[in-house]
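A.B. asks: Got a predicted structure plus its sequence, pasted below:
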Amino acid sequence: MFFSDHRIDAVSNLGAFLRSVASGAPAPEGLEDLAEALRVAATKSLRHNGWFTEANVYHALASWGEALTKKNLLAWRDREGGTREVNRHRVGIVMAGNIPLVGLHDFLSIFLSGHFAVVKMSSDDEALMPVLATVLLRQDPLFEGDWVFVDQLNDMGAVIATGSDNTARYFEYYFGKYPNIIRKNRTSLALLDGSESDEELVALGSDIFQYFGLGCRNVGHLLAPADFDIQRVFANIVDWSDVVNNNKYGNNYDYYRALFLLNQEDFLENGFVIVRENEELHTPVGILHVSRYQTKEQAADKIAQWGEKLQCVVGHGHIPFGKAQQPELWDYADGVNTMAFLTNL
């Protein structure tokens, strides 16, 4: 059953569980052992993956807890046309591992749609998801027949795969014969108009640095008026200076700083991010590109040209500053409606 009340209740209870663990509050009754299991899994994941800090993992748990409320889930169902019968299929998921629980939306979409999930987790993020699946099982043991975790995908009728431009070619070769959603590299930008308040630029810091900028919804490029003073951004992102103390981030920052100095390239820096005037949309970790526009029409043309390379745009008239990593449940990755895809199998 597509978006059944029973499954919505289960997922909203999962949201309550995540909120309790993220906030340190007592776990819902009967889930105390799983709260401890999730804390252990969080510790394991940050020891295994140098990009997964405790702050980032618990931020992900809190964000999902805030998203998975009964109200949000019912609104999501309404947007997708309500409850109905579906022909059940086995749907493979190839999960990415760039940020904690980045594959949870695909997993829950398949669960809520009534299909069976064949889950290939990323080796960079394989400790958290099984605990969340067990939380669902505690609410109804029959859910055990709704998914399986595997090392290699096989015996499925459709595929949702997330990776890079390089892995997308592999996915298209192996999974092209199935109905599929194959996601490639995307990034996000902030469109500045010069009227931003200091508070908005402070919020922009989280759009840039949350998860060390590794998410497709992280801002790596600023599209700014010709006369915009980039020092305004520097002055308002100082609270994120600690990112450079992460070994992986710090090594990346030091490498590109040395490379640009060696090549005598112009850049600005503040000790934890390097800013370059550059038209390239995609940026390495620790680098922020700035390109300029003269008119609003020119800015709109640039955004249109980047098209499928963009995940989202932050700024006035777009996603509010500070909200890039807080999408609604119906803000589908790459603009492809996952639920519509699953409904039409």
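C.D. replies: Yes, it's here.
A.B. asks: When you work out contacts or count neighbours from here on, use the C-alpha atoms and nothing else.
C.D. replies: Fine.
A.B. asks: So which residues of the stretch 201-345 of the chain form strands?
C.D. replies: 219-225, 268-269, 274-277, 287-293, 310-315 (DSSP state E, counting those that start in this stretch).
A.B. asks: Quick check: which of those is buried the most?
C.D. replies: Mean neighbour count (mean count of other CA atoms under 10 Å) peaks for strand 219-225 among the strands of the stretch 201-345 of the chain, with a mean of 25.
A.B. asks: and the residue lying farthest from the centre of the chain, how far is that from Arg257?
C.D. replies: Farthest-out residue of the chain from its mean C-alpha position, per CA atoms, centre = their mean: Gln264, at 35.0 Å. Gln264 sits 10 Å away from Arg257, going by CA to CA, to the nearest Å.
A.B. asks: was I right about Asn56 contacting Gln210?
C.D. replies: Yes - counting by CA atoms under 8 Å, Gln210 is a contact partner of Asn56 at 7.4 Å.
A.B. asks: For the two, indicate the residue with more neighbours.
C.D. replies: The residue with more neighbours, out of Asn56 and Gln210, is Gln210; 23 against 17, by other CA atoms under 10 Å.
A.B. asks: Put this next to the first one:
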Amino acid sequence: MQLNQRINAFVELGKFLGKIEFENEFESILRKAEAENGWFTQENIKFALKNWGDALSKENLQRWISKYKIEDIEPKTVAIIMAGNIPLVGFHDFLSVLISGNKVLAKLSSNDKTLLPFLSEYLISVEPEFKNYIEFTDGKLENFDAIIATGSNNTARYFEYYFGKYPNIIRKNRNSAAILTGNETEEELKNLADDIFTYFGLGCRNVSKLYIPENYDFEAFFKGMFSWKEIIHNHKYINNYDYNKAVYLMDSFPLLDNEFMLLKEDTAFSSPISVVFYEKYNSFEDLSKELEEQSENIQCVVSKAGINNEIPFGKAQNPELWDYADGIDTVEFLLKLP
């Protein structure tokens, strides 16, 4: 299968995703995915689908792969162990393996086992040769040449033990942070709310940690968050909010509370659902050093403070095709497979 065939097939998939919410056939898929995972609301699933529909344009795909020399090769089989924290979280790995001319052997998370097979069926209907390039398995992974695995810090140790002898990318826990100066506009803070609350904060690109200057006034911040006040009506979210609030209050931790989110001063990065940690900084120089030291824990930094590799407010959950998880170039890894 030629590269242009693969590109054209994904372009057609992108067009399909752009209109999929109007397809009656897909409503049953949405309901099934939501039933399997209570965090996968239809709004969150459609948000993920729209993002991929926008990303899979011919212009984006060609810009993405233009930096690589992708040749017709004997395809390798790449196993992908996918996470299930947000809808289609493993799609970029799936796309990267196929666009590079290799075969996918995917082990889906039990929390997200409906969406990708459905989209794969559409992809195969557009380009039937993909049928020999895509396989899903519930069993033991066998007969593969390389592996990409995503999980927690704990599961990563198991992945390294079992799959360390193969060429691999093994991803661990990461979280995202935002740097505030106090000069943000109302619109920027509303966009930051999207970075925090989209997918209920479950993604590695969700902001779970704030860096604020000394004597920061939270009034404007909470005003910006107000656009997401309805999130408290989700029963799973409010259960987490009530539980975390009770635990912190019993331990006498000081909290800031706007009745649908909690702010807690903490040096950690990974905050519980409904909670955002914050930490004060004295200078950008010191903060830059800390972020560099903590780089293995950080997925992305949202800011307009002039920090290296920062991204604009509101872009955390809208990465480009060339924005790689953990900063590891997946396509380059795949093209260098022996």
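C.D. replies: Good, I have the coordinates. From a predicted model like this one, the values you see are computed outputs, not experimental measurements.
A.B. asks: hmm, back to that, from Phe277 of structure 2, how far out is the aligned residue in structure 2 for the residue farthest from the centre of structure 1?
C.D. replies: Matched by TM-score structural alignment, Gln264 of structure 1 corresponds to Ser252 in structure 2. Per CA to CA, Ser252 of structure 2 is found 16 Å from Phe277 of structure 2.
A.B. asks: Please report how far the match of Gln264 of structure 1 lies from Glu21 of structure 2.
C.D. replies: From Ser252 of structure 2 across to Glu21 of structure 2, the span is 46 Å (CA to CA).
A.B. asks: same thing with Gln317 of structure 2?
C.D. replies: When Gln317 of structure 2 is compared with Glu21 of structure 2 (using CA to CA), they lie 19 Å apart.
A.B. asks: Could you do Lys50 of structure 2 as well?
C.D. replies: 9 Å.
A.B. asks: ok, and the closest non-adjacent residue to the counterpart of Tyr293 of structure 1 in structure 2?
C.D. replies: Using TM-score structural alignment, the equivalent of Tyr293 of structure 1 in structure 2 is Tyr281. Once flanking residues are discounted, Tyr281 of structure 2 sits nearest to Pro213: 5.3 Å by CA to CA, 6 or more residues apart in numbering.
A.B. asks: what sits against the one you found?
C.D. replies: Residues near Pro213 of structure 2 by CA atoms under 8 Å, 6 or more residues apart in numbering: Leu180, Thr181, Gly182, Lys280, Tyr281, Asn282.
A.B. asks: Give the aligned equivalent of it in structure 1.
C.D. replies: Checking TM-score structural alignment: Pro213 of structure 2 goes with Pro225.
A.B. asks: same deal with Glu265 of structure 2?
C.D. replies: In structure 1, Glu265 of structure 2 lands on Glu277 (TM-score structural alignment).
A.B. asks: Structure 1: matching residues for stretch 86-102 of structure 2?
C.D. replies: Following TM-score structural alignment, the aligned partner range for stretch 86-102 of structure 2 in structure 1 is 99-115.
A.B. asks: buried residues in that stretch?
C.D. replies: By 16 or more other CA atoms under 10 Å, the buried positions in stretch 99-115 of structure 1 come out as 99-107, 109-115.
A.B. asks: Filter those down to just the ones in helices.
C.D. replies: Leu104, His105, Asp106, Phe107, Ser109, Ile110, Phe111, Leu112, Ser113 (DSSP state H).
A.B. asks: Could you export those as JSON lines, including distance to Leu281 of structure 1?
C.D. replies: Shown next, in JSON lines, are those (distance: CA to CA, whole Å):
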{"residue": "Leu104", "distance to Leu281 of structure 1": "27"}
{"residue": "His105", "distance to Leu281 of structure 1": "26"}
{"residue": "Asp106", "distance to Leu281 of structure 1": "26"}
{"residue": "Phe107", "distance to Leu281 of structure 1": "30"}
{"residue": "Ser109", "distance to Leu281 of structure 1": "30"}
{"residue": "Ile110", "distance to Leu281 of structure 1": "32"}
{"residue": "Phe111", "distance to Leu281 of structure 1": "35"}
{"residue": "Leu112", "distance to Leu281 of structure 1": "35"}
{"residue": "Ser113", "distance to Leu281 of structure 1": "35"}
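A.B. asks: Name the pair among the residues you listed with the greatest separation in space.
C.D. replies: Leu104 and Ser113 (14.0 Å; CA to CA).
A.B. asks: what does the helix ranked longest in structure 1 rub up against?
C.D. replies: The single longest helix within structure 1, with elements called by DSSP H, is helix 5-23. If you take CA under 8 Å, 6+ apart as the criterion, helix 5-23 of structure 1 is touched by 26-28, 31, 35, 38-39, 58-59, 61-62, 64-70, 73-74, 108, 111-112, 132, 135-136, 139.
A.B. asks: Produce a ChimeraX select command limited to the buried residues of those residues.
C.D. replies: Typed into ChimeraX, the line below selects the buried ones among the contacts of helix 5-23 of structure 1, using 16+ other CA under 10 Å:
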select :27,28,31,35,38,39,58,59,61,62,64,65,66,67,68,69,70,73,74,111,112,132,135,136,139
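A.B. asks: Can you flag which of the contacts of helix 5-23 of structure 1 belong to helices?
C.D. replies: Going by DSSP H, the helices hold 35, 38-39, 58-59, 61-62, 64-67, 70, 73-74, 108, 111-112, 132, 135-136, 139 from the contacts of helix 5-23 of structure 1.
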